[in-house]
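structure here, sequence nowhere to be found:
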């Protein structure tokens, strides 16, 4: 049966400008890390992707290494584009990234021109696209001159392979320098994608969020649910059935479900209940509370999870009392993410 997008797809979603650019993103974007790829069949993927688009989620975020196995998320998304989404391509923002290990040898990861250009070309082939809307440097590479990494992004932009360019998990100083280098090349740094949640506030401590506001760079937060810790599925007795901790996800450390963290989560649950929201909805509303935040990037395994996430659209406003209570609830439960940009993130 041929997919037809819902006529009502733009009635509920909110859209925000990405920094000082003309690009607008939905406040909820869908990431295809871990939950799409070789472990997902086409009907299951299309059920979630089609529903997301019907609800106004126009931004789909990928990376070359997303899967598992690496590359399979882009391949599966490419199939969806070819079979169902092709008529709607111009309504979509499709992003991908490069920075993590993809192939053997010295040219298969980090931030060299060689790696980034080859990675973008491979991603375009996997998805069957002529261009992506956003292409990111997935992580800062301290061993490659930033001029080379940003030069590769500028080249892809000028070639029309990326309409916008961004960085992910860059600290404040490197964000400023990346912006300066790109500006000198006549290419704007449009977007930054850091991890950010109630339990993970490194971009506030590092002042990366302030730098982005000053420079006019949009921000899209990944892991706003702290790798599922803020989903309400964890408790002081351990992980619930079917959670990422149970599935031995290496990005979720035991310290991230330590007793002090889970105690904070329990207190947050009480605040969410008082507001008539799920824990997920409270966490997303908090991540989106600041004017600098363009979008929150979610990842889901089921349609029910997607619907729960989208429920935040019914109540995005947090009062001063709510914010004070959230800070009090998490004072002893913030995650230890040092070194912040390069530790457990991906």
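Okay, I see it. Computed from a prediction, not measured in an experiment: that's the story for all the values here.

please make it C-alpha for all contacts and neighbour counts, starting now.
Noted.

who's in contact with the residue nearest to residue 160 when sequence neighbours are not counted?
Distances taken as C-alpha to C-alpha, 6 or more residues apart in numbering place residue 131 nearest to residue 160, at 6.5 Å, with adjacent residues excluded. Residue 131 sits next to 124, 160, 161, 162, 163 when contact means C-alpha atoms under 8 Å, 6 or more residues apart in numbering.

and the helices in the stretch 1-150 of the chain?
Ranges of helices in the stretch 1-150 of the chain, per DSSP state H, counting those that start in this stretch, are 42-54, 72-80, 113-127, 146-158.

could I get those helices as a markdown table with distance to residue 315?
Converted to a markdown table, these look like this (distance: least, C-alpha to C-alpha, whole Å):
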| stretch | distance to residue 315 |
| --- | --- |
| helix 42-54 | 19 |
| helix 72-80 | 31 |
| helix 113-127 | 35 |
| helix 146-158 | 37 |
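
and among the ones you listed, the most buried is which?
When the helices of the stretch 1-150 of the chain are scored by mean count of other C-alpha atoms under 10 Å, the highest mean neighbour count falls to helix 72-80 (a mean of 23).

what's next to that helix, contact-wise?
Contacts of helix 72-80 (C-alpha under 8 Å, 6+ apart): 32-33, 36-38, 42, 46, 62-64, 66-67, 123, 126-128.

and for stretch 210-226?
The contact list for stretch 210-226 (C-alpha under 8 Å, 6+ apart) reads 17-21, 172, 175-176, 179, 189-200, 204, 209, 231, 280, 283-284, 287, 292-298.

can you give the contact residues for the longest helix along the chain?
The longest helix of the chain (DSSP state H) is helix 259-275. Here helix 259-275 makes contact (C-alpha under 8 Å, 6+ apart) with 229-230, 232, 234-236, 278-279, 281-282, 322, 325-326, 329-335.

switch the cut-off to 6 Å
Helix 259-275 is contacted from outside by 235, 236, 278, 279, 282, 329, 330, 333, using C-alpha atoms under 6 Å, 6 or more residues apart in numbering.

let's bring in a second model and compare:
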């Protein structure tokens, strides 16, 4: 199985990981984005991901105040995975907190993960903290130097903020491993806002969240537009432009092209969308689709089983920008 380094660290990950927001439980804002699932289903999803070759999992403090971390740890144990056999990424929530809470709350992260180490600890957002970004990065650096986390990353950082984070960590003798940002065939802002260029120059991995654009890039809403009304509220809001009748009509040529490509590989539309991400941007980008069913995790893992040709990537490039 091909692996990629997280930035310039020694952490190897599969090109496709598993996003674990759906493990947060029902008593959390995440229910507005994705339907929560129980532990039995979570364990089945993790097992399917592992069986498909996925070697890392992304969660966050914000996902149910640690419930997602706990559910992931329970699932890994139930699947017979020992600490260190897979990589785990999590995130610190900055809202109305100072940088000091990064060091104060690392014990909670480790407790919720029940012995699974934090391979990548990320600042969830560049806004909301009572401390500046440099102070936050220096606190993260202290955790890395003490061995409480293996590597430091950020999430939703702009190109300017990415450069700043890299510079602060470099002064601490560390490297910035990753920046988690929204990237998909229907959201290619990183190519225009400088984030992709900065990441490549600095050797930082971009972790693509929402790689299937809330399910739009599976083709199911194109096949049955009525399903759009049943999507969780926040998903309907964030994807409103593409879930509208006009948006679905505009993106239908892209979906149909993906359907044709998928047939040639014995794959699915969503697998083509994921493969485009990990092929189009090379080693710079890895992706973390979520899964609410084991079959979806297996399908996501299957996206690593083929490689689109340069011509196929180019064709999807053209259609995704129209």
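On my side now, so go ahead. Remember, it's a predicted structure, so these values are computed and weren't measured experimentally.

give me the TM-score for this pair.
Put the two chains on top of each other and the TM-score (TM-score structural alignment, normalised by the length of the second structure) is 0.86; 305 aligned residues with a C-alpha RMSD of 2.3 Å.

ok so, going back, ok, then the element right after the longest helix of the first structure?
helix 279-287 (DSSP states H and E).

quick one, strands of the first structure?
For the first structure, strands defined by DSSP state E occupy the ranges 15-17, 24-26, 28-31, 59-61, 93-98, 132-137, 162-168, 189-193, 218-222, 234-235, 238-239, 293-298.

mind putting the ones you listed in a markdown table, distance to residue 112 of the first structure included?
A markdown table is the format used below for those (distance: least, C-alpha to C-alpha, whole Å):
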| stretch | distance to residue 112 of the first structure |
| --- | --- |
| strand 15-17 | 30 |
| strand 24-26 | 29 |
| strand 28-31 | 25 |
| strand 59-61 | 22 |
| strand 93-98 | 10 |
| strand 132-137 | 10 |
| strand 162-168 | 14 |
| strand 189-193 | 18 |
| strand 218-222 | 24 |
| strand 234-235 | 40 |
| strand 238-239 | 39 |
| strand 293-298 | 27 |
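
CSV for those strands, including distance to residue 317 of the first structure and mean neighbour count?
Formatted as CSV, the strands of the first structure follow (distance: least, C-alpha to C-alpha, whole Å; neighbours: other C-alpha atoms under 10 Å):
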stretch, distance to residue 317 of the first structure, mean neighbour count
strand 15-17, 15, 17
strand 24-26, 16, 21
strand 28-31, 15, 24
strand 59-61, 23, 22
strand 93-98, 26, 24
strand 132-137, 29, 24
strand 162-168, 27, 24
strand 189-193, 23, 26
strand 218-222, 18, 26
strand 234-235, 25, 18
strand 238-239, 30, 16
strand 293-298, 14, 26
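
right, so of those strands, which gets closest to residue 254 of the first structure?
Taking C-alpha to C-alpha as the criterion, strand 238-239 is the member of the strands of the first structure that comes nearest to residue 254 of the first structure, at 9.8 Å.

how long is stretch 18-26 of the second structure end to end?
Stretch 18-26 of the second structure has an end-to-end distance of 20 Å (criterion: C-alpha to C-alpha, to the nearest Å).

how close does the residue mapped onto residue 303 of the second structure from the first structure sit to residue 195 of the first structure?
Correspondence of residue 303 of the second structure to the first structure, assessed by TM-score structural alignment: residue 312. Using C-alpha to C-alpha, one obtains 19 Å as the distance from residue 312 of the first structure to residue 195 of the first structure.

which one of the two has more residues nearby?
residue 195 (25 against 20; other C-alpha atoms under 10 Å).

what's near enough to touch the counterpart of the more buried one in the second structure?
In the second structure, the residue paired with residue 195 of the first structure is residue 182, using TM-score structural alignment. By C-alpha under 6 Å, 6+ apart, residue 182 of the second structure lies in contact with 208, 209, 210.

if you set the cut-off to 10 Å instead, what comes out?
155-156, 188-190, 206-211, 213, 287 (C-alpha atoms under 10 Å, 6 or more residues apart in numbering).

which residue is nearest the middle of the first structure?
residue 222 (3.4 Å; C-alpha atoms, centre = their mean).

that one maps to what in the second structure?
Using TM-score structural alignment, residue 222 of the first structure lines up with residue 209 in the second structure.

relative to residue 174 of the second structure, how far out is its match?
25 Å.

count of neighbours near residue 148 of the second structure?
18.

trace the residue nearest to residue 160 of the first structure over to the second structure, please.
Matched to the second structure by TM-score structural alignment, residue 131 of the first structure sits across from residue 117.

look up how far residue 310 of the second structure lies from that match.
38 Å.

with residue 202 of the second structure instead?
Separation of residue 202 of the second structure from residue 310 of the second structure (C-alpha to C-alpha) stands at 25 Å.

got it, and residue 206 of the second structure?
To residue 310 of the second structure, residue 206 of the second structure is 21 Å away according to C-alpha to C-alpha.

also residue 212 of the second structure?
21 Å.

looking at those two, which is more packed in?
Each of residue 212 of the second structure and residue 310 has its neighbours counted (other C-alpha under 10 Å); residue 212 has more, 25 against 10.

how about the match of residue 303 of the second structure, what does it touch?
Counting by C-alpha under 10 Å, 6+ apart, residue 312 of the first structure touches 27, 28, 277, 278, 280, 281, 282, 283, 284, 285.

how about residue 276 of the first structure?
Counting by C-alpha under 10 Å, 6+ apart, residue 276 of the first structure has contacts 270, 282, 315.

and the contacts of residue 131 of the first structure, which two are the farthest apart?
Most distant of the contacts of residue 131 of the first structure, by C-alpha to C-alpha, are 124 and 163, 13.2 Å apart.

shared neighbours of the two, anything?
Residues touching both residue 124 of the first structure and residue 163 (C-alpha under 10 Å, 6+ apart): 131, 132.

can you tell me how far the aligned residue in the second structure for residue 18 of the first structure sits from residue 278 of the second structure?
Residue 18 of the first structure maps onto residue 6 of the second structure when the alignment is built from TM-score structural alignment. Distance, residue 6 of the second structure to residue 278 of the second structure, by C-alpha to C-alpha: 14 Å.

more neighbours, the two?
Between residue 6 of the second structure and residue 278, counted using other C-alpha under 10 Å, the more crowded position is residue 6 (26 against 21).

how close does the more buried one get to residue 181 of the second structure?
14 Å.

cool, and residue 74 of the second structure?
Between residue 74 of the second structure and residue 181 of the second structure the distance is 27 Å, computed by C-alpha to C-alpha.

in the second structure, what residue corresponds to residue 117 of the first structure?
Using TM-score structural alignment, the partner of residue 117 of the first structure in the second structure is residue 103.

quick check: its match touching residue 145?
No - with contact defined as C-alpha atoms under 10 Å, residue 103 of the second structure does not reach residue 145; the gap is 12.0 Å.
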